[in-house]
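Student: next come a sequence and a model predicted from it.
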Amino acid sequence: MAAGLMLSGCMQATHFEATDTKAFKPKDKELLAKVRYENTPVAEPFRRAIVEYHRKESPGSIVVDSDNHYLYYVLDGGKAIRYGITVGEEAMAWSGIAKVGSMTEWPAWHPTPGEISRLGVPTYVAPGPDNPMGSRAMYLYSGGKDTLFRIHGTNQPEYIGASISSGCIRLTNEDAIDLYGRVKVGTIVVVLEPKHGDSPYNSRLALGAGGTGQAGSY
């Protein structure tokens, strides 16, 4: 846990960012207005913020610190945008180096056979405000193959800062829209192994290795 605390402790928030609804598309505004979940405000430690960033990942990469429930989008000048996230329970958590292999706005949900068996969910959930995938999905690929792990929105924003999901990385729908607008297919994603918050891996290393880090490869 010490390494994870090191990552969190050396990156203090410099200012919180208000949601910029001007960046929302008409479909975003329409569907977000129809949500039926309780839109509980995210606790202050997990609100989107610009923070000092002292690790080695290159600007434009994503780093997920599951221990502390944060996702960082690395900026120039020693800064990063920090988002609060929901992550997978320890037994289902994924770690490694991947790339964003595809991206979708307001995705449908196709649960895996394991999720269908474990959660009792249907085989298909249509896009919309009640879909667990939320407003945006970024699909993580490793070695050219879909890892089945995603960074996506949520219909349960009250759990931001908790470990309850089936292994995927959830943001509020508003934060998912914000992050989606910054990344592209090919963006490097480093998901730190638990208790490895000070991992030396960086996006140049990942690119040099072809971005083929496997789950649990740390």
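Tutor: Right, received. Where do you want to start? Residues are numbered from 1 along each chain as shown.
Student: please make it C-alpha for all contacts and neighbour counts, starting now.
Tutor: Will do.
Student: quick one: the helices in this protein?
Tutor: Counting by DSSP state H, the chain has helices at residues 2-9, 26-32, 113-119, 173-180, 203-208.
Student: tell me where this protein has strands.
Tutor: All strands of the chain, identified by DSSP state E, fall at 13-16, 49-52, 62-65, 70-74, 79-84, 87-88, 96-105, 136-142, 145-152, 163-165, 169-170, 188-191.
Student: return the most buried member of these.
Tutor: strand 169-170 (a mean of 30; mean count of other Cα atoms under 10 Å).
Student: what is that strand packed up against?
Tutor: strand 87-88, strand 145-152 (3 or more Cα pairs under 8 Å, 6 or more residues apart in numbering; DSSP states H and E).
Student: got a list of contacts for that strand?
Tutor: Contact partners of strand 169-170, identified using Cα atoms under 8 Å, 6 or more residues apart in numbering, comprise 85-88, 149-154, 160.
Student: repeat that for stretch 72-82.
Tutor: Identification of contacts with stretch 72-82 by Cα under 8 Å, 6+ apart yields 48-54, 57-64, 70-71, 83, 179.
Student: one more pass at 6 Å, please.
Tutor: 48-53, 59-63, 71 (Cα atoms under 6 Å, 6 or more residues apart in numbering).
Student: now do it: distance to the chain's middle.
Tutor: Offset of stretch 72-82 from its chain centre (Cα atoms, centre = their mean, to the nearest Å): 15 Å.
Student: what is the end-to-end distance of that stretch?
Tutor: Stretch 72-82 stretches 5 Å from its first residue to its last (Cα to Cα, to the nearest Å).
Student: before we move on, what about stretch 118-130?
Tutor: The straight-line separation of the ends of stretch 118-130 (Cα to Cα) is 20 Å.
Student: with stretch 111-123 instead?
Tutor: Using Cα to Cα, one end of stretch 111-123 lies 6 Å from the other.
Student: what does stretch 81-97 give?
Tutor: Start-to-end span of stretch 81-97 (Cα to Cα) is 19 Å.
Student: okay, the strands of the chain in JSON lines with distance to Pro122 next?
Tutor: JSON lines is the format used below for those (distance: least, Cα to Cα, whole Å):
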{"stretch": "strand 13-16", "distance to Pro122": "38"}
{"stretch": "strand 49-52", "distance to Pro122": "36"}
{"stretch": "strand 62-65", "distance to Pro122": "29"}
{"stretch": "strand 70-74", "distance to Pro122": "29"}
{"stretch": "strand 79-84", "distance to Pro122": "28"}
{"stretch": "strand 87-88", "distance to Pro122": "20"}
{"stretch": "strand 96-105", "distance to Pro122": "20"}
{"stretch": "strand 136-142", "distance to Pro122": "19"}
{"stretch": "strand 145-152", "distance to Pro122": "17"}
{"stretch": "strand 163-165", "distance to Pro122": "17"}
{"stretch": "strand 169-170", "distance to Pro122": "20"}
{"stretch": "strand 188-191", "distance to Pro122": "29"}
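Student: hold the first one in mind and look at this next one:
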Amino acid sequence: MAAQTQIFDPRTRTWVNYDLNKAREYFARNKQLPDAFRMQTVTFRTAEEPGTIIIDGNQHFLYLVQPNNQAIRYGIGVGREGFGWAGIVRIGRMSEWPTWTPPPEMIARDANAAKWAAGMPGGPQNPLGARALYLYAGDSDTIYRIHGTPESWTIGLDVSSGCIRMNNNDIIDLASRVKIGAKVIVLMQGAALYKGV
């Protein structure tokens, strides 16, 4: 079972469990994400080149490596139990306000997804949000994406079917900084390795 997400409560100066209900309440009350999941520049030591994306699925952070031991850190939502994965992929293409076409596996298990089998046009209610970075292994689309979401309160949680979701403002920022072909390293303890890697 995945570890429980926790956030620091500055009022009580304690770490508190953070689940979907608490996330919705927090977002409704504050109209923003907890501090930890907001975009910020952090110290980050790695041998990876600037422009590389490193995803820490367990801690719900995406790091965009910058020069001089720095990274831009964004909060993310990741795959719920049984849908997490790990591996090394690359950005194969990017799209602005993308069409969402659920994969056959999702259509089979989700009646709401089935009505969009031919594709849901891009827009504010689209599950892919404002941008999508399509993750490829070699020349093959993995079906996984780094994308925006209209459900900002889900950042910091294990909620998706394997895609990495971000606040719409954050995915717009990330998409403006990365290039096609950028290396993406996905780390998640206990997750299956992507079979194409």
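Tutor: Looks like it arrived, so ask away. In this text, all values refer to a predicted model and were calculated from it rather than measured experimentally.
Student: and for the counterpart of Gly186 of the first structure in the second structure, nearest residue in space, chain neighbours not counted?
Tutor: Under the alignment by TM-score structural alignment, Gly186 of the first structure pairs with Gly181 in the second structure. Sequence neighbours aside, Ile91 is the residue nearest to Gly181 of the second structure in space, at 5.0 Å (criterion: Cα to Cα, 6 or more residues apart in numbering).
Student: residues contacting that neighbour?
Tutor: Contact partners of Ile91 of the second structure, counting by Cα under 6 Å, 6+ apart, are 134-135, 180-182.
Student: so which of these comes closest to Gln189 of the second structure?
Tutor: Closest approach to Gln189 of the second structure among the contacts of Ile91 of the second structure (Cα to Cα): Leu135, at 19.8 Å.
Student: name the nearest residue to that closest one, sequence neighbours excluded.
Tutor: Ile91 (4.8 Å).
Student: so the one you found versus Tyr134 of the second structure, what's the distance?
Tutor: 6 Å.
Student: circling back: just put the helices and strands packed on strand 169-170 of the first structure in CSV and tack on distance to His110 of the first structure.
Tutor: Formatted as CSV, those follow (distance: least, Cα to Cα, whole Å):
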stretch, distance to His110 of the first structure
strand 87-88, 18
strand 145-152, 10
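Student: what residue in the second structure is paired with Pro157 of the first structure?
Tutor: Taking TM-score structural alignment, Pro157 of the first structure has Ser152 as its aligned residue in the second structure.
Student: closest to the centroid, which residue in the second structure?
Tutor: Ile164 (2.5 Å; Cα atoms, centre = their mean).
Student: what lines up with that residue in the first structure?
Tutor: Using TM-score structural alignment as the criterion, Ile164 of the second structure maps onto Ile169 of the first structure.
Student: next up, the contacts around the match of Gly186 of the first structure.
Tutor: Contacts for Gly181 of the second structure (Cα under 6 Å, 6+ apart) come out as 90-92.
Student: same thing but 8 Å
Tutor: Contacts for Gly181 of the second structure (Cα under 8 Å, 6+ apart) come out as 90-93.
Student: the helix or strand harbouring Val16 of the second structure maps to which residues in the first structure?
Tutor: Per DSSP states H and E: Val16 of the second structure is located in strand 14-17. Counting by TM-score structural alignment, strand 14-17 of the second structure falls onto no part of the first structure.
Student: again, but for stretch 64-76 of the second structure
Tutor: Under TM-score structural alignment, the match for stretch 64-76 of the second structure in the first structure covers residues 73-85.
Student: what's the first-to-last distance across the matching stretch?
Tutor: First-to-last residue span, stretch 73-85 of the first structure, Cα to Cα: 13 Å.
Student: now that stretch: how far from the chain's centre is it?
Tutor: Stretch 73-85 of the first structure sits 12 Å away from the centroid of its parent chain (Cα atoms, centre = their mean).
Student: ok, now stretch 169-187 of the second structure?
Tutor: Using Cα atoms, centre = their mean, the mean C-alpha position of stretch 169-187 of the second structure is found 10 Å from that of the whole chain.
Student: and for stretch 156-173 of the second structure?
Tutor: 3 Å.
Student: now do the buried residues in it.
Tutor: If you call a residue buried by 16 or more other Cα atoms under 10 Å, then stretch 156-173 of the second structure has these buried ones: 156-168, 170-172.
Student: and which of these is nearest Met106 of the second structure?
Tutor: Using Cα to Cα, Ser161 comes nearest to Met106 of the second structure of these, at 8.1 Å.
Student: correct me if wrong: the closest one contacts Gly79.
Tutor: Yes - taking Cα atoms under 8 Å as the definition, Ser161 of the second structure is a contact partner of Gly79 at 5.2 Å.
Student: just to revisit the earlier point, for the helices and strands packed on strand 169-170 of the first structure, which one sits closest to Met6 of the first structure?
Tutor: Using Cα to Cα, those put strand 87-88 closest to Met6 of the first structure, at 19.2 Å.
Student: what's near enough to touch the match of Pro157 of the first structure?
Tutor: Neighbour list for Ser152 of the second structure: 27, 33, 166-168 [criterion: Cα under 8 Å, 6+ apart].
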